[in-house]
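sequence? don't have it. structure:
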């Protein structure tokens, strides 16, 4: 297999923002896409920033604090400006090397490892244009490049469509929660909106507002039992999802709890409340919950998801959640028939989301397979 030196196919581009012609400032994620820059540009001379145009690559040469990845992306939108410390290059001849094919090469985990290995410096490490030019890769025929790019983009587009569907399902769930438990327009026994059709409302002193007749105010602990997650370091790899505050961390070979549950972070990103329907293991910096009453979990999940817990600070620089705080939370408790109907409606949405997310997991694996095949292409 013949590998080619990348420097023979690309050319560095150095264009500064003279006259402040461009004002769209972008950063580059280590997940290989452009994003809004975090830099405060008030009072900053934007003429010193570099300009990136369509189909140009931008990368952050500093790798010291970038984990195990290198931040590089292919510009597909309008021209923008980027940090003066970034480097920009473009393909010399797109009839020989397809930019989207090259981006696929950069998305390979093997490239990230290579870039970190080739980074140099003492206090700060850099992977600069010289090192980028020394990258070697297979350059098959343009037709072959376009074929594999088409396959990869088809998978990527399907993943994006699925993500959009999940976002719409989530928006539907939030709207339904508001309609039922904020506006009190849940369907009555005749299928009509409760409040607007004359459903009886009574004043509640604890909440200082009217609530539907028959509803109560209680404690979160009336509906659920809060349990601590457990350490996972003794577990082996498997197919059981392992949850942390950021979501799934990996997969293990044992089950901590095998029924639906609401997962609540104990530290860090406290607002990342999760509703889980399949068997799981949660880490010891998470709480998981066991329902005391049927059909309450998805209601509890929605109540907690609407709250802002990140402002909590119990004597520590890191926001922390406690069982005492959770158990003492006041919560509106609807009648059982309303909870049962809401649980039925929302679980249909959740089941659909699970199906889509499972599909996306398989599609992501297919993406990885396509990327791994690049190394075996004939040059």
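Right, received. Where do you want to start? Bear in mind the structure is a predicted one, so any value in this text is a computation, not a measurement.

use CA for all of it now, contacts and neighbours both
Fine.

quick one: contacts of stretch 359-372?
104, 105, 107, 108, 148, 152, 155, 156, 159, 162 (CA atoms under 8 Å, 6 or more residues apart in numbering).

Let me know the closest of the residues you listed to residue 59.
Among the contacts of stretch 359-372, residue 107 lies closest to residue 59 (CA to CA), at 12.5 Å.

Just flag the most distant two among the contacts of stretch 359-372.
The distance between the two most remote of these (CA to CA) is 24.6 Å, for 105 and 162.

which residues in the protein form helices?
99-106, 109-118, 129-133, 142-181, 297-305, 323-327, 336-373 (DSSP state H).

Next, count neighbours for the closest residue to residue 86 other than its chain neighbours.
Counting by CA to CA, 6 or more residues apart in numbering, residue 86 lies nearest to residue 60, which is 4.8 Å off, once chain neighbours are set aside. Using other CA atoms under 10 Å, residue 60 has 24 other residues around it.

same question, residue 3
Neighbours of residue 3 (other CA under 10 Å): 15.

ok, structure two:
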């Protein structure tokens, strides 16, 4: 999907190099895994929630709720898929060549335990990314007003006084 065809929304759009924008409709239910197919072949990205993968990607969604998706993410990352990509004017990942790669899979219990811990880390990472986006938006809205003088900060606390005092 071209950027011009996207409608403003809260659904992340993924290309071969990760998230490339937002849209108002999902193509796949999250969480899921997006793998770069053309342009940046073999780049593996975790999609935290419902998402829209564009045509330069492959994507993986769970068939059931057995919780193996985080393990699969790291297994795909370890495959070094970019090395399987065909060289051409626009490098690409051939799914059939990628399928030839072998992966050692531990016992189901080990995979489930790994996925449990990895899911918690993914959740924490997602929350921090959301917080960072929110703070960046607030900064971008407030900074021009502070610089122009339209808005002033009139209070200083003891901690900021101590820091300011060091530079006076």
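On my side now, so go ahead. In this text the structure is predicted, and so the values were computed from the model without any measurement.

Superposed, what's their TM-score?
Here the superposed chains carry a TM-score of 0.77, computed using TM-score structural alignment, normalised by the length of structure 2; 148 aligned residues with a CA RMSD of 2.1 Å.

Could you provide the helices of structure 1 in TSV, with additional columns for mean neighbour count and distance to residue 289 of structure 1?
TSV is the format used below for the helices of structure 1 (neighbours: other CA atoms under 10 Å; distance: least, CA to CA, whole Å):
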stretch	mean neighbour count	distance to residue 289 of structure 1
helix 99-106	19	42
helix 109-118	16	36
helix 129-133	15	50
helix 142-181	16	20
helix 297-305	19	9
helix 323-327	13	11
helix 336-373	15	16
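
closest to residue 216 of structure 1 out of those helices?
Proximity to residue 216 of structure 1 (CA to CA) singles out helix 336-373 among the helices of structure 1, at 11.1 Å.

After superposing, tell me the mean distance of that closest one to structure 2.
For helix 336-373 of structure 1, the mean deviation from structure 2 after alignment is 1.0 Å (mean CA distance after the TM-score superposition for structure 1).

Pull up the aligned stretch in structure 2 for that helix.
Under TM-score structural alignment, the match for helix 336-373 of structure 1 in structure 2 covers residues 108-145.

for stretch 202-221 of structure 1, same thing?
Under TM-score structural alignment, there's no match for stretch 202-221 of structure 1.

And stretch 11-30 of structure 1, by the same measure?
Per TM-score structural alignment, stretch 11-30 of structure 1 has no counterpart in structure 2.

again, but for stretch 272-291 of structure 1
Using TM-score structural alignment, stretch 272-291 of structure 1 pairs with 43-62 in structure 2.

what's next to that stretch, contact-wise?
1, 11-18, 23, 25-39, 68-69, 73, 76-77, 81-82, 122-123, 126.

buried sites along it?
43-48, 50-54, 56-60 (16 or more other CA atoms under 10 Å).

Nearest spatial neighbour of residue 307 of structure 1, chain-adjacent residues omitted?
Per CA to CA, 6+ apart, closest to residue 307 of structure 1 is residue 271, 7.5 Å.

and if you look at residue 131 of structure 1?
Closest residue to residue 131 of structure 1 apart from its sequence neighbours, by CA to CA, 6+ apart: residue 118 at 7.0 Å.

I'd like the distance between that neighbour and residue 288 of structure 1.
43 Å (CA to CA, to the nearest Å).

Please apply the same query to residue 243 of structure 1.
10 Å.

try residue 51 of structure 1
According to CA to CA, residue 51 of structure 1 stands 48 Å off from residue 288 of structure 1.

Please apply the same query to residue 149 of structure 1.
Residue 149 of structure 1 is 42 Å from residue 288 of structure 1, where distance means CA to CA.

returning to that earlier point: the residue nearest to residue 307 of structure 1: neighbouring residues, count only.
Residue 271 of structure 1, neighbours per other CA under 10 Å, totals 18.
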